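Asker: sequence isn't available, so here's the structure alone:
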């Protein structure tokens, strides 16, 4: 059983599992509140490409107070709950092994969720075989996976600074905002950080110029209509994990 998101890492694991095990391999995608619709559709597309059976796991992590209060170990509680669901599902399907898409580069970042999955006995074959992110992309391209160059993504809650509660309202406006920014500017990678109602937009440095003039005016209009008080563009550009060090 492969815990499959909409990214290239778990896609490669699912591909390898299906090539080796055929119908004995099952992909499971957690369709929870912090997964964007775009990521869910990508996950479905990946499974269709590979030919692997996909099970959608539907539950609401916003019922988990440890997750909602959004402390620095939010990801631990999220992945602990996911692990419990995966273990229960594995028992129902008589599955002996659950794996995920964690890779070698992930171990160099602050990822409390990795430890939570380990606690449930979930293994990471890309780590065990020493695959880096770049090697994963090269291999995914080689075997023909369409997501080989897909920008990395993370759950919508990662746009909310630690200590500010995660709510359905915030997640919805974050997802809508990122969709608007992509539609208006055609940027590949975007994060809309929700800083107590202020939208801070991060894109790659070489795409910041797209967030000016009429485009920025249109974005600001749309984002304030859906509940943001004001809109800022981060002049330093996108960097993974930046939200974790934002104090205000």
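Answerer: Received it, and whenever you're ready, just let me know what you need. Just so it is clear, the structure is predicted and the values come from calculations on it, not from any experiment.
Asker: all contacts plus neighbour counts: C-alpha atoms, from now on.
Answerer: Will do.
Asker: what about stretch 93-105, start to end distance?
Answerer: Distances were taken as CA to CA, to the nearest Å; on that basis the terminal residues of stretch 93-105 are 31 Å apart.
Asker: A further structure is provided below for comparison with the first:
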């Protein structure tokens, strides 16, 4: 470990390692995102073979993420297990109300609790950081109900802190864009189905390959409408006839009937803009 970090972040890093060490035997809910990767690395450093990373596999996991989770776990040196979650069997999840994430996380944490004796762990942890507390995160309620610990919050890590520590630890995903589950691209109230999340996944993969962009979203709106979000600096590229024709043809082959470009550009959580203020307020508590 390097101490080239700012003193305050060194203190937070050491606090994080101390917190995890104090937990004893730890299972990390590991999505291969930057937050859970930092927690997995910290757990390996603090707990050694008493730590295990567990990745949930389901239709809502974007293509390539499971493979990346396996690579990262091997790089970190932490024991790794994959569990198949069944949130798509839950009608409350499929309804896709604003609390959809609650049912997904409940499924995950219930499975992890059931696996705890087999995994030989005492505590289950997630990758939530301080910035997550002010966002629309129904999954945080599920974490509270299942006594899931959030060591990054306990050590007072912000998202910026997490990225800085990941870079210092030379984790290859230190600058990885946020990658929420595919179901988050489906408009609230429009049923989540394996077909719709597959359509979104294939559409996003196509745009990444075609345009070479890292940050983008394909939002699945009602009436099989695709709303594409890319950085504002990339909007002009869609005026190219060849690019526009390729995208239109491919998206229609996936089952989209209408293809639109959001002129506001890429922004995380844009689906939440249609939620009533009270829903956002309640989820932040």
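Answerer: Looks like it came in fine. Keep in mind that this is a model prediction, so the values were computed, not measured.
Asker: spell out the secondary structure type for the residue nearest the centre of the first structure.
Answerer: Among the residues of the first structure, the one closest to the centroid is residue 154, at 2.7 Å (CA atoms, centre = their mean). Of the three states, residue 154 of the first structure takes coil under DSSP: H, G, I helix; E, B strand; the rest coil.
Asker: what residue in the second structure is paired with it?
Answerer: Structural alignment (TM-score structural alignment) places residue 154 of the first structure against residue 180 in the second structure.
Asker: any idea how far its match lies from residue 33 of the second structure?
Answerer: Taking CA to CA as the measure, residue 180 of the second structure and residue 33 of the second structure are separated by 9 Å.
Asker: still on that earlier bit, ok, the residue nearest to the centre of the first structure to residue 36 of the first structure distance?
Answerer: Counting by CA to CA, the separation of residue 154 of the first structure from residue 36 of the first structure is 9 Å.
Asker: right, and residue 12 of the second structure touches residue 154 too?
Answerer: No: taking CA atoms under 8 Å as the definition, residue 12 of the second structure is not a contact partner of residue 154, at 9.5 Å.
Asker: looking at the two, which is more packed in?
Answerer: Between residue 12 of the second structure and residue 154, counted using other CA atoms under 10 Å, residue 12 has the larger neighbour count: 19 against 15.
Asker: which residues does the residue lying closest to that one once chain neighbours are set aside contact?
Answerer: When the adjacent residues along the chain are set aside, residue 12 of the second structure lies closest to residue 155, with 5.7 Å between them (CA to CA, 6 or more residues apart in numbering). For residue 155 of the second structure, the contacting residues are 12, 13, 15, 16, 19, taking CA atoms under 8 Å, 6 or more residues apart in numbering as the criterion.
Asker: same question, residue 173 of the first structure
Answerer: Applying CA under 8 Å, 6+ apart as the definition, the contact partners of residue 173 of the first structure turn out to be 223, 226, 227.
Asker: trace it over to the second structure, please.
Answerer: Per TM-score structural alignment, the equivalent position to residue 173 of the first structure in the second structure is residue 199.
Asker: try residue 207 of the first structure
Answerer: Residue correspondence, TM-score structural alignment: residue 207 of the first structure in this structure matches residue 234 in the second structure.
Asker: need the three-state assignment for that match.
Answerer: Three states are possible here, and by three-state DSSP the one that applies to residue 234 of the second structure is helix.
Asker: what about it, how many residues nearby?
Answerer: 13.
Asker: same check on residue 14 of the first structure?
Answerer: Applying other CA under 10 Å, we find 29 residues neighbouring residue 14 of the first structure.
Asker: cool, residue 145 of the second structure as well?
Answerer: Taking other CA under 10 Å as the definition, residue 145 of the second structure ends up with a neighbour count of 11.
Asker: how close does it sit to residue 252 of the second structure?
Answerer: 42 Å.
Asker: counterpart of residue 6 of the first structure in the second structure?
Answerer: Counting by TM-score structural alignment, residue 6 of the first structure lines up with residue 32 in the second structure.
Asker: do I have it right that its match meets residue 75?
Answerer: No: distance between residue 32 of the second structure and residue 75: 11.9 Å, which falls outside the contact criterion (CA under 8 Å).
Asker: these two: who's more crowded?
Answerer: It is residue 32, of residue 32 of the second structure and residue 75, that has more neighbours when counted by other CA under 10 Å, with 24 against 12.
Asker: where in the second structure does the helix or strand hosting residue 116 of the first structure fall?
Answerer: With the criterion set as DSSP states H and E, the secondary-structure element containing residue 116 of the first structure is helix 112-119. Residues 138-145 of the second structure are matched to helix 112-119 of the first structure when aligned by TM-score structural alignment.
Asker: hang on, the earlier thing: hmm, which of the contacts of residue 173 of the first structure are common to the second structure?
Answerer: Shared with the second structure under both residues aligned by TM-score structural alignment, their matches' CA atoms under 8 Å, the contacts from those are 226, 227.
Asker: most neighbours, which of the contacts of residue 173 of the first structure?
Answerer: Highest neighbour count within the contacts of residue 173 of the first structure, by other CA under 10 Å: residue 223, with 23 neighbours.
Asker: need the counterpart of that residue in the second structure.
Answerer: If you follow residue 223 of the first structure across to the second structure using TM-score structural alignment, you land on residue 251.
Asker: what's near enough to touch its match?
Answerer: Residues touching residue 251 of the second structure, when contacts are defined by CA under 8 Å, 6+ apart, comprise 203, 259.
Asker: which of the three states applies to the aligned partner of residue 144 of the first structure in the second structure?
Answerer: When the structures are aligned by TM-score structural alignment, the residue of the second structure matched to residue 144 of the first structure is residue 170. Classification of residue 170 of the second structure by three-state DSSP places it in coil.
Asker: same check, this time on the one 4 residues further on
Answerer: Here residue 174 of the second structure is coil, with the state taken from three-state DSSP.
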